[in-house]
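Asks: How does the following fold in three dimensions:
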Amino acid sequence: MDAVQIIFLILLWGIPIIRFMKIYRKLEKEEQEEIKASFKNPLYYLGDGFGHLGLLLIFTGMIIAVPVVQHIGAALLFVGWFYGGVELLDVSYKKSAGVISFSVIATGAYYFFLI
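Replies: Have a look, this model is predicted:
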């Protein structure tokens, strides 16, 4: 692996982690407890967690040129989008259908054109 690739990987993973730690330290104790509680909820990881982790893995796979990592990231991203659409069912059926349709179409397009 090239030195530039290593620097990009450190920036890709390091900046969000450091930023989260700084923001977390500035929060009130009640808000910190809410964040800890949300991390204990498995549904948090299904929605937001999969989406964020999927994007990081897609870009990591591109940087290190390992397609398997990129495809795993894409799968996690699409699952996160799909679950986000399911969560929107309580708010709006039209928005939910749009997000779910987008995630299914994006999944099909990704795997049809890139695999």
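Asks: Every contact and neighbour count from this point should use C-alpha atoms.
Replies: Will do.
Asks: could you pull out the helices for this protein?
Replies: Along the chain, the segments classed as helices by DSSP state H run 3-26, 29-40, 42-44, 50-64, 67-87, 93-114.
Asks: buried stuff in the fifth one?
Replies: The one in question is helix 67-87. In terms of neighbour count (16 or more other C-alpha atoms under 10 Å), helix 67-87 has its buried residues at 67, 69-86.
Asks: Could you do the second one as well?
Replies: Buried positions in helix 29-40, judged by neighbour count with 16+ other C-alpha under 10 Å: none.
Asks: how about this one, so we can line them up?
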Amino acid sequence: MDAVQMVFLVLLWGVPIVRFIQIYRKLDKEEQAEIKASLKNPLYYLDDGFRHIGMLLIFTGMITFIPVIQHIGISMFIISWFYGGLELLDVSYKQGVGMMSFSLIAAAAYYFFWI
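Replies: Predicted structure coming up:
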């Protein structure tokens, strides 16, 4: 791995982490407690956590040319779409089913494209 790839990886992972810490420090104590509670909830990671970490892994796989990392990231991203559709069922049945269908179609398309 050359220096340019290392710089991109440090920026890719470092900027969001540093930005999150800066924003977290500016919040009130109540808002910080809410964030701590949501980070302790395992269902948070199925939706937002998988989406953000999956996107970072997708780009990490692209930068390092390691397809396994990219596949894991795309899988996490599609799982977060499906779980987001499940959560959306409470608000709107049509939108929830649409989002879950879209995630299944995306998973199938990705599977057939790479295999």
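Asks: Report the TM-score for the pair.
Replies: The TM-score (TM-score structural alignment, normalised by the length of structure 1) is 0.97; 115 aligned residues with a C-alpha RMSD of 0.7 Å.
Asks: which residues sit in contact with Val68 of structure 2?
Replies: Counting by C-alpha atoms under 8 Å, 6 or more residues apart in numbering, Val68 of structure 2 touches Gly61.
Asks: Which residue in structure 1 aligns with it?
Replies: Counting by TM-score structural alignment, Val68 of structure 2 corresponds to Val68 in structure 1.
Asks: now the most centrally placed residue in structure 2, nearest residue through space, not along the chain?
Replies: By C-alpha atoms, centre = their mean, structure 2 has its centre lying nearest to Arg51, at 1.7 Å. Of all residues not flanking Arg51 of structure 2 in the chain, Phe77 sits nearest, at 4.9 Å (C-alpha to C-alpha, 6 or more residues apart in numbering).
Asks: In this structure the one you found contacts Gly49, no?
Replies: No. Between Phe77 of structure 2 and Gly49 there is no contact under C-alpha atoms under 8 Å: 9.3 Å.
Asks: What distance do you get for the residue nearest to the centre of structure 2 to Lys29 of structure 2?
Replies: 26 Å (C-alpha to C-alpha, to the nearest Å).
Asks: what do you get for Gly98 of structure 2?
Replies: The gap separating Gly98 of structure 2 from Lys29 of structure 2 is 38 Å, by C-alpha to C-alpha.
Asks: next one: Ile66 of structure 2
Replies: Ile66 of structure 2 is 41 Å from Lys29 of structure 2, where distance means C-alpha to C-alpha.
Asks: ditto for Gly73 of structure 2
Replies: Gly73 of structure 2 sits 33 Å away from Lys29 of structure 2, taking C-alpha to C-alpha as the criterion.
Asks: before we move on, what about Asp48 of structure 2?
Replies: Counting by C-alpha to C-alpha, the gap from Asp48 of structure 2 to Lys29 of structure 2 is 22 Å.
Asks: Also Trp13 of structure 2?
Replies: Computed as C-alpha to C-alpha, the Trp13 of structure 2 to Lys29 of structure 2 distance reads 26 Å.
Asks: what's the answer for Phe112 of structure 2, then?
Replies: 48 Å.
Asks: try Ser75 of structure 2
Replies: 35 Å.
Asks: Then Ala107 of structure 2?
Replies: Taking C-alpha to C-alpha, one finds Ala107 of structure 2 at 40 Å from Lys29 of structure 2.
Asks: burial of Phe20 of structure 1, as a residue count?
Replies: 11 (other C-alpha atoms under 10 Å).
Asks: That'll do, ta.
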